[in-house]
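**Q** Sequence first, then the predicted structure, then my questions.
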Amino acid sequence: MKTFSDRLKHARLLRGHTQEELARLARISQSAIGSYESSLRQSSRSARKLAQVLKVELEWLETGKGSMELPLDGYDLSNTLPPANVAEPSQRAGRKPRPQAPWPFPNISPSHFDALTQDERNMLEALVQTYIETAQARRSLKPRRKQN
């Protein structure tokens, strides 16, 4: 595969995503994905997000050099996910499972997270859960403006 557009489309199809799904997961427009795949746009600043979502090496996606697949010793955060049915509702029969979202913390590398002990991860999870619950409660308590 000689071009960014070829590599992007190959990786997207290999991972089973539609253009719409990839766009949603990478938080860019579907038309941008279509433009990249049809060579109307060249690789972009979005390449890092696309590589994360597609779980491919960034250098391969951008240049075609190296291996497409991430190394086997790459980040596996599956042991940090909650048990089934805790965070996500169960899948309906016959539906394809949802792909995992890209790493959500732009200022924290996965290697820093991986270096935490299990107790530290549990504390971090409790802190984030408390923050989310507090933010949601505050939003529901905000007074609504009267409409005339």
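**A** Great, that's in hand.

**Q** From now on I want contacts and neighbour counts done on CA atoms only, so please keep to that.
**A** OK.

**Q** which residues in this structure form strands?
**A** Ranges of strands in the chain, per DSSP state E: none exist.

**Q** what about the longest helix anywhere in the chain, distance to the chain center?
**A** For the chain, the helix with the greatest residue count under DSSP state H is helix 118-141. Relative to its chain's centre, helix 118-141 lies at 20 Å (Cα atoms, centre = their mean, to the nearest Å).

**Q** Now for Phe137, how many residues are close by?
**A** Heads up, residue 137 is Ala, not Phe. Neighbours of Ala137 under the rule other Cα atoms under 10 Å: 11.

**Q** Below is structure B, check it against A:
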Amino acid sequence: MDTFADRLRHARLLRGLSQVALARACDLSQSAISSYENGTRQSPKKLLSLAQTLEVDIYWLSRGQGDMMPLPVVARSLAEGAWPFSSIDPAQFWTLTRKDRQVVERAVSALIDSLLISGDKA
């Protein structure tokens, strides 16, 4: 993948996101995502947000250098499986804003902690 446009499209499709879903998650317009992907808009204002939302390395996304996925994401994916919830569609999760995804993550983390603590008492 030679261009930012190619890498962005590849990462978005890999995550199963529509342009609208990615735009919403990054607080951008769908037309901005479309412009990035067709190469008419070159310098994304929200490059960090795009990289974080897509869980890709920012240098890979912007310049095509290094590995696509940052090391912690690669290690987590290999160690624990790509998607841990059989009854939740990953595409639905990825349509949430970054802030909302963080709320979900904190809620799940608190529930896991609670279950681990109650399991110790049993």
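**A** Everything's here; your move. Not measured: the values here are computed from a predicted model.

**Q** Give the burial count for Lys49 of the first structure, as a bare number.
**A** 20.

**Q** For the spatially closest residue to it that is not a sequence neighbour, which residues are in contact?
**A** The shortest distance from Lys49 of the first structure to any non-neighbouring residue, by Cα to Cα, 6 or more residues apart in numbering, is to Ala26 (5.6 Å). Counting by Cα atoms under 8 Å, 6 or more residues apart in numbering, Ala26 of the first structure touches 46, 49-50, 53, 102.

**Q** please redo it, this time with the cut-off set to 7 Å
**A** 49-50, 53 (Cα atoms under 7 Å, 6 or more residues apart in numbering).

**Q** Same list, the residues you listed, but as JSON lines with distance to Met68 of the first structure please.
**A** Listed next are these as JSON lines, based on distance: Cα to Cα, whole Å:
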{"residue": "Lys49", "distance to Met68 of the first structure": "15"}
{"residue": "Leu50", "distance to Met68 of the first structure": "13"}
{"residue": "Val53", "distance to Met68 of the first structure": "13"}
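
**Q** can you tell me which of those are in helices?
**A** Residues of these located in helices (DSSP H): 49-50, 53.

**Q** which residues are contacting stretch 98-112 of the second structure?
**A** 25-26, 53.

**Q** just stretch 76-92 of the second structure next, same as before
**A** Applying Cα under 7 Å, 6+ apart, the external contacts of stretch 76-92 of the second structure come out as 16-17.

**Q** Nearest to Gly64 of the first structure among the contacts of Ala26 of the first structure?
**A** Closest approach to Gly64 of the first structure among the contacts of Ala26 of the first structure (Cα to Cα): Leu50, at 14.5 Å.

**Q** how close does Asp112 of the second structure sit to Glu80 of the second structure?
**A** Not Asp; residue 112 of the second structure is Ile. 15 Å (Cα to Cα, to the nearest Å).

**Q** Have a look at these two and say which one is more surrounded.
**A** Between Ile112 of the second structure and Glu80, counted using other Cα under 10 Å, Ile112 has the larger neighbour count: 12 against 9.

**Q** what helix or strand does the more buried one sit in?
**A** helix 98-121 (DSSP states H and E).

**Q** how about that helix: buried residues?
**A** By 16 or more other Cα atoms under 10 Å, the buried positions in helix 98-121 of the second structure come out as 98, 101.

**Q** One more: stretch 31-47 of the first structure?
**A** For stretch 31-47 of the first structure, by 16+ other Cα under 10 Å, it's 32-34, 36-37, 43, 47.

**Q** got it, and stretch 56-67 of the first structure?
**A** 56-58, 60-62, 64.

**Q** of all these, which comes closest to Glu125 of the first structure?
**A** For those, the minimum distance to Glu125 of the first structure (Cα to Cα) is 27.2 Å, reached by Val56.

**Q** Alright, calling it a day.
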